[in-house]
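In: Mind folding the following:
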Amino acid sequence: MTDEQTRRDDRAHVFHSWSAQAQIDPPVIVEASGSHVTDDTGRRYLDFSSQLVNVNIGHQHPRMIAAIQEQAARLATIAPAAANDKRSQAARMIAERAPGDLSKVFFTNGGAEANENALRMARVHTGRHKILAAYRSYHGATAGAIALTGEPRRWASEPGMPGVVRFWGPYLYRSSFHAETEEQECERALAHLRDTVAAEGPEHVAAIVLETVVGTNGVIPPPDGYLAGVREICDEHGIVMIADEVMAGFGRCGEWFAIDRWGVVPDLISFAKGVNSGYVPLGGVVISPEIAATFDDRPYPGGLTYSGHPLACASAVASMEIFEDEGILEHVRTLGAETIEPALEKIAAKHPSVGEVRGLGVFWAIELVADRQTREPIPAAAVGAVAAACKERGLWPFVAANRVHVVPPCTTTAAEAEEGLAILDEALAAADAHVTA
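Out: Here you go, the predicted structure:
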């Protein structure tokens, strides 16, 4: 098909997610390589979004493509009831990289299904029904996952699944606890969580689910001690701790799993995105021995036709091998600490529209404000203007609410990161024009 036919068919027949259909004009992307994507006009963009913060290994990695091709030639698909080598190998390799004694993997097609099944496992394992989930969170768009989600995208799906109770997580820049330091924010957020558990009756609470590092809602790393405190509350009351690592895991924060930075072992980890960078849809849940044992002699009440799809698992195996062979985790830590963080600090000092920069690894957010004193968020039109200015200069950004997220592939070079940050520096003039004080 011609590019023009692609565009016509898209507008006539494709129903796009999270969009008012008549108000969008999707670009036609014709190729991608490494940290770049190219549209039908030949315009090449440096990808600072990793698409949906998932192409961690970069676009079109030749070893990934070869692994999928080889598997397709040998065994393209097989039902989940059968064992196959790549599914077994992927599960073992993921378990070997998971924290503590988490040792089994239930495969899904993506992150939302991973959270759905983690929720089901926790409820069946404990015999309880309530789930505590944070307001600043996104866990997916399927029925249970959107009910767990705290941000406004859940509103249209309400009333939803019963039993979900909200709590406020730590976020010092916009503290719900009137904290002035990270230590105060951690202490008060944990006290609030403990009070919420008590008010709901701990004997009714099956799980506390949280993004290890809050993703789409602001890239908010937890203060030191917070995750350990959540673990302590869970242990005290027999509550399952679910770490949603769909966005934060598999290299994004410079670790296999972001929670490793804080030395905490949850009971369940949901994953997707970076496990194979979306080359073939894949997600899953890493499971503790205690929860897995619940289903030794009791059938697990869930399943998917494509659970552990051979093509997806082959790409996951290849991805983990590439990460190790190419030293990608170490590269992410260095890139974040030596290139991205210093550049963002300079940007923050230069632009009055920047209220705060925060993050780690290749997982950062620039929070834009109209007034640094009141911290009033900048209007949506200003964020749109920044995004447009980025694209005009050849940078593909990731924007959410009043923020620009800096989330390039984990394989992005220091030179590419510097190029993208320089473009972003120029584009932020569009936000500065909306500063009121």
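
In: When you work out contacts or count neighbours from here on, use the C-alpha atoms and nothing else.
Out: Noted.

In: Just give me the longest helix of the chain.
Out: When the chain is scanned for its longest helix (criterion: DSSP state H), the result is helix 182-200.

In: this one as well, want them side by side:
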Amino acid sequence: MTGEEIKSMQKEYNLQSWSKQKGLNPVPVEKGEGIYFWDCDGNRYTDMSAQLVNMNVGFGNKAINEAIKEQVDKFCYAAPSYGVEPRAKLAKKIIELMPDNMGKVFFTNAGAEANENAIKMARMYTGRFKVFSRYRSYHGSSFGAGNLTGEPRRYPLEPGIPGFIKFFDPYLYREAIPFESEEAASKYYIAKLREQILYEGPDSVAAIVVETITGSNGILIPPKGYLPGMRALCDEFGILLICDEVMAGWGRTGKMFAFENFDIKPDIVTFAKGVTCGYVPLGGVVVSKRIAEYFDDNLLSCGLTYSGHPLACAAGVACVNYYEEVKILDHVKEVGKVLGEKLEELKAAHPCVGDVRYIGLFSAVELVKDKATREALVPYGKDTEGIMGKIIGKLKERKFMTYSHENMILVAPPLIITKEQIVEELVKLDEVLSIVDKEFI
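Out: This is a model prediction of the structure:
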């Protein structure tokens, strides 16, 4: 098929997520290699968001491709109750990468399903029904994960499920209180969370669920002491701490899992995306030894036809092995420094850039109308003029492919990107930010 035929057919028969369907213009992808992909007319694009922050190893990873082919030649599917070599190997590998308190893995097909099942497990284990999560969060769009989500993508699910409680993020750039330090901010936020738990009734709260580092909602990095304070709070009241590592996990921050940056041990960890880099869908829930032991004698009322799919687990084993063989964590730390330096230069140079936040290869550029007042370039949840879409369109014209959310531009390229490629691509972002300075503020 030609590129135009692909676009025409897709627009006629497919519903595209998170989009008004009229006027869509999908890029017809013909091939990909590394951080680049090509359309059917031979135009090369740079993937500066790792697609949906999941293709950590980029396109065309031979090790993962070969592992999938090898498993296809053996068998493609076996039900979750059967013994499958890659399923067993990947679960063991994941537990070995986790802190010493973690025990077993339940495989899902994606991040939303991982969060759905994590909530179910927490409720079964504790006998409690309330679950806390933050306003600036995204945990998936299925009904349970969508209720867990705090940002506007939860609205179509409302009125929601009873027991989902929201609390505020430590979003220091937009906080009205001028804290003297990160530690002081953390102390304040933890105290307010403790107060809210008391009002809700601690004995009714099963879990607190957090994106370890808030992803699409702005790369909000926890201030010093915040996550250890939350861990202590959970211990005080017998509440489970669930870290959503769907986006931040698998090397994105320079650690295999983002919570390792903050010296805590969660009770449950959810993951997806970078475990296979999208080559085959896979997600999962890692539970502590205490929780795993509970289900030795109590029914685990969770089940999915494709849990631990053999092709996905084969891809996962190859992917995790690849991370280790190429020392991806060291690479992310090294090139991440360059990304951070370049983003700080953009912040200093452009009136439209209010803040930049980054850790490893996980970053966001926050756009404002006025640096002094910090007024967001578009109102929260109400970009009625499509300003951010126009800005992303300007980047697309330069073959810099990423996405925006609220007033943020996400920059989260494949983890294999080089220093030279970062410098080359951020020249394009610089050009577009200059246009924003002139036309949108």
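
In: sorry, back to before: which secondary structure elements does the longest helix of structure 1 sit against?
Out: strand 164-167, helix 226-237 (3 or more CA pairs under 8 Å, 6 or more residues apart in numbering; DSSP states H and E).

In: average offset between the helix or strand that comes right after it and structure 2?
Out: For helix 182-200 of structure 1, the succeeding helix or strand toward the C-terminus, using DSSP states H and E, is strand 205-211. Taken over the aligned residues, the distance from strand 205-211 of structure 1 to structure 2 averages 0.3 Å (mean CA distance after the TM-score superposition for structure 1).

In: Residues contacting strand 205-211 of structure 1, please?
Out: Applying CA atoms under 8 Å, 6 or more residues apart in numbering, the external contacts of strand 205-211 of structure 1 come out as 119, 122-123, 126-134, 137, 197, 234, 239-245, 248.

In: Quick check on those residues: which are buried?
Out: Buried subset of the contacts of strand 205-211 of structure 1 (neighbour count, 16 or more other CA atoms under 10 Å): 119, 122-123, 126, 128-134, 137, 197, 234, 239-245, 248.

In: quick one: which of the residues you listed sit in helices?
Out: Per DSSP H, those map to helices at 119, 122, 123, 126, 197, 234.

In: Can you name the two of these that sit furthest apart?
Out: Within those, two members stand farthest from each other by CA to CA: 119 and 197, at 17.1 Å.

In: CSV for the helices and strands packed on helix 182-200 of structure 1, including distance to residue 379 of structure 1?
Out: Formatted as CSV, those follow (distance: least, CA to CA, whole Å):
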stretch, distance to residue 379 of structure 1
strand 164-167, 26
helix 226-237, 32
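
In: Minimum distance to residue 114 of structure 1: which of those has it?
Out: Across these (criterion: CA to CA), the nearest stretch is strand 164-167, sitting at 17.1 Å.

In: in the closest one, what's buried?
Out: Along strand 164-167 of structure 1, the positions that meet the burial threshold by neighbour count (16+ other CA under 10 Å) are 164, 165, 166, 167.

In: right, and the third one touches residue 149 too?
Out: No: counting by CA atoms under 8 Å, no contact exists between residue 166 of structure 1 and residue 149, whose distance comes to 9.3 Å.

In: Which neighbours do the two have in common?
Out: Joint contacts of residue 166 of structure 1 and residue 149 (CA under 8 Å, 6+ apart) are 133, 134, 135.

In: Point out the ones among those that are inside strands.
Out: Among those, the residues falling in strands (DSSP state E) are 133, 134.

In: who's in contact with the longest helix of structure 1?
Out: The contact list for helix 182-200 of structure 1, computed with CA under 8 Å, 6+ apart, reads 167-172, 175, 177-179, 205, 223-226, 229-230, 233.

In: Residue for residue, what is the longest strand structure 2 has?
Out: Ranked by residue count and defined by DSSP E, the top strand of structure 2 is strand 362-370.
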